[in-house]
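> have a look; sequence and predicted model below, questions after that.
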Amino acid sequence: VGVGGAREDLGLRQIAGPTDPDTVIHWAHTSEMPDPYPYLLGGELLLTAGVHIPEAAGSGTYFADYVSRIVEAGGVALGFGVAPVHDTVPRALVAACDHYDLPLLEVPPPTPFSRVARAVWQLMAQARLAELRRVTEAQQSLAAAASRPDPIPSVLRQLAQRVGGRAVLYGPDGTEIAAAERGTTGAATRESLAGLARVVRPTGTPSAATAATPTSATTPSPTPSSA
């Protein structure tokens, strides 16, 4: 669930931190502890009403310490509830979130934290369902391609389409038997694939090679690929 994917009916407003739409929230957690670090697993939208904030917090390092601990624990966003404790979001908290690149969301009085948490879980369920559908459709398309009279090129075409890159079938000696790609891949991507094939290709005696050779390999590449 992305930080920017919050439902409009919640009235959330981002007031600090980066606005990267790719920032992902895995769950929501409410805490009024001054040090939330021990209670975070990473990936949270932490919700607080500021009950833990001391009166003189704005003149010291309280907010910087608080936000740095959230970031250190892997929290990806902070939601601050306006009212009943604070009429506005403390300026020092806004500054700290900007400094530590932590997205800060203002939660308006009419929106209880339970609604925010429920919205996160609903969006997560929708994302899981969409991913399940995508995987199921890919499996069905690959199975259908495998049943055609020319299964190898058909499967490779479907695989390249699904990964948005290049798919190659190599022989035991590393020879390229067939390939398909979506778009045009460069020489660097082709060499990267050949390198992956060498990693997973057994060498030496059959028994020793099978035991020592990995069954999969990955490498950073500007274009997705599969070998």
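Now that the structure is in, tell me what you want to look at.
> use CA for all of it now, contacts and neighbours both
Fine.
> count the neighbours of Asn63 for me.
Slight slip there: residue 63 is Phe, not Asn. 22 (other C-alpha atoms under 10 Å).
> can you list contacts of the helix or strand hosting it?
Here Phe63 sits within helix 62-73, counting by DSSP states H and E. Applying C-alpha atoms under 8 Å, 6 or more residues apart in numbering, the set of residues contacting helix 62-73 from outside is 34-38, 40-42, 57, 76, 92-93, 96-97, 100, 102.
> structure two is appended below for comparative analysis:
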Amino acid sequence: MEEAHTMPETIAPAVPPTPPVTLQALLAREDLALRQIAGPAGPERVIHWAHTSEMADPYPYLLGGELLLTAGVHIPETPGTGTGTDTGASSGTGTGTGTGTGTDPGLGAYFDGYVSRIVAAGGAALGFGVAPVHDTVPAALVAACDRLGLPLLEVPPQTTFSGVARAVWQLMAQARLAELRRVTEAQQSLAAAAARPDPVPSVLRQLAQRLGGRAVLYGPDGTEVATAGREAPRGATAALARLAAVVGPASRPGRPTATPAPQPTSATDTLGDTHLAVYALGAGEGFVLGVAASRREPGDHTIASVASVLLALLTGEHHSGAGAARSSALVRLLLGATPDEVAPLLGTGRWLVVQARPEAQAPDPVAASALGAALGSPLVDLGREVVRVLVPADREPA
């Protein structure tokens, strides 16, 4: 088969909204009796779906991340200069034994092209079914998979391709259930942390623990307000701060004054093996949540999003009709109005002044905002040693 192919760069899999299955988990299924006979092995190799094809060039039909299953129907009897009708055999070490023309140069060139197309399409692994077309896995295919780094599985005669595909979906369903359970437990722990006396540090600690990394809360000026979790690898701290500036206030130092596109609310990046993600909190308050972790699971974004909502409530003001009226009163005072003129904007009821003094350290803006959020009032005054919060007199402080 003298056919020339234009080899594009290897594409990334179009990942479906389900957790992938590791190749090791599929090989561990005793009912399938699959055996890896070539290519790299390790926990990092994952499968997103299973697909059967007997096309000589499967590239146009692959999305990436597949376990491609074939019985070798597409293998020509006389590829190139070869003349054999059988294709050799394989053993667990990937070396061919038996009869046939498994070392035919034409056959080797055919399999090199075939495997390279699968790799270029982002295929995760190749499964070759033994019988009824071929009695053994072609030795040239084993060599090509070893050479090009594609895991090759031997599918025994008693295992159907539909059985392999069903096992992949079963493992994916189990992984999906485990991921949903992990996300649910994380949501509950984050909500419980938000109800603690020190809600912001508690939420950050829970988030860092659940994601196995570091969580950082950045203030409107881009400085670190609070952190939790393990230390980030070298360079990751600075990279996370730069990424936070992408979603931070437009007036933050280091950002261009004019932004041509709408300001994003989240952003992701990688630095080596470290995954970075940032989330803008609230509606323009300027706080940003940053996360640095060595891995990124499917449910991590959901967990971080829950944490960002909680932190937005703890650090941001309550935007409502009453809040707008209070802002209007402040503006009028700054413009020279008298207290008697702006008093009606604050309502006719009486107010209580709640004073709080931290025991361990001086109050900070995050702690002050968290106290105001806990009391249900954005009217917070942060002093040098005390925090004062105005709350309506008819509201019982919690």
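It's in. The shown structure was predicted, so the numbers you read here are calculated from the model rather than taken from an experiment.
> overlay them and tell me the TM-score.
Once superposed, the chains reach a TM-score of 0.88 (TM-score structural alignment, normalised by the length of structure 1), with 225 aligned residues with a C-alpha RMSD of 2.4 Å.
> in structure 1, which residue is most central in space?
The residue lying closest to the centre of structure 1 (C-alpha atoms, centre = their mean) is Val24, at 5.3 Å.
> in structure 2, what residues pair with the top helix by length along structure 1?
When structure 1 is scanned for its longest helix (criterion: DSSP state H), the result is helix 113-146. Helix 113-146 of structure 1 lines up with residues 161-194 of structure 2 when matched by TM-score structural alignment.
> structure 1: which residue goes with Arg210 of structure 2?
In structure 1, Arg210 of structure 2 lands on Arg162 (TM-score structural alignment).
> which single one of the contacts of helix 62-73 of structure 1 is nearest to Val200 of structure 1?
Nearest to Val200 of structure 1 among the contacts of helix 62-73 of structure 1 is Gly42, at 33.6 Å by C-alpha to C-alpha.
> what's that closest one aligned with over in structure 2?
With TM-score structural alignment as the criterion, Gly42 of structure 1 matches Gly64.
> likewise for Asp98 of structure 1?
Using TM-score structural alignment, Asp98 of structure 1 sits opposite Asp146 in structure 2.
> check contacts around the closest residue to that match other than its chain neighbours.
Spatially, and ignoring its direct neighbours in sequence, Asp146 of structure 2 is nearest to Gly39 (4.5 Å; C-alpha to C-alpha, 6 or more residues apart in numbering). Gly39 of structure 2 makes contacts with 145-152, as judged by C-alpha under 8 Å, 6+ apart.
> rerun that using 10 Å as the cut-off
Neighbouring residues of Gly39 of structure 2 by C-alpha atoms under 10 Å, 6 or more residues apart in numbering: 94, 125-126, 142-153.
> counterpart of it over in structure 1?
Aligning on TM-score structural alignment places Gly39 of structure 2 opposite Gly17 in structure 1.
> what about the residue nearest to Asp146 of structure 2, distance to Glu66 of structure 2?
Gly39 of structure 2 sits at a distance of 15 Å from Glu66 of structure 2 (criterion: C-alpha to C-alpha, to the nearest Å).
> got it, and Ile75 of structure 2?
Distance of Ile75 of structure 2 to Glu66 of structure 2, computed by C-alpha to C-alpha: 20 Å.
> go on, Leu334 of structure 2?
Look at Leu334 of structure 2 and Glu66 of structure 2: by C-alpha to C-alpha, they are 64 Å apart.
> host element of Glu106 of structure 1?
Residue-wise, Glu106 of structure 1 maps onto strand 104-107 under DSSP H and E.
> next, the mean deviation of that strand compared to structure 2.
Strand 104-107 of structure 1, aligned to structure 2 and superposed, deviates on average by 0.4 Å (mean C-alpha distance after the TM-score superposition for structure 1).
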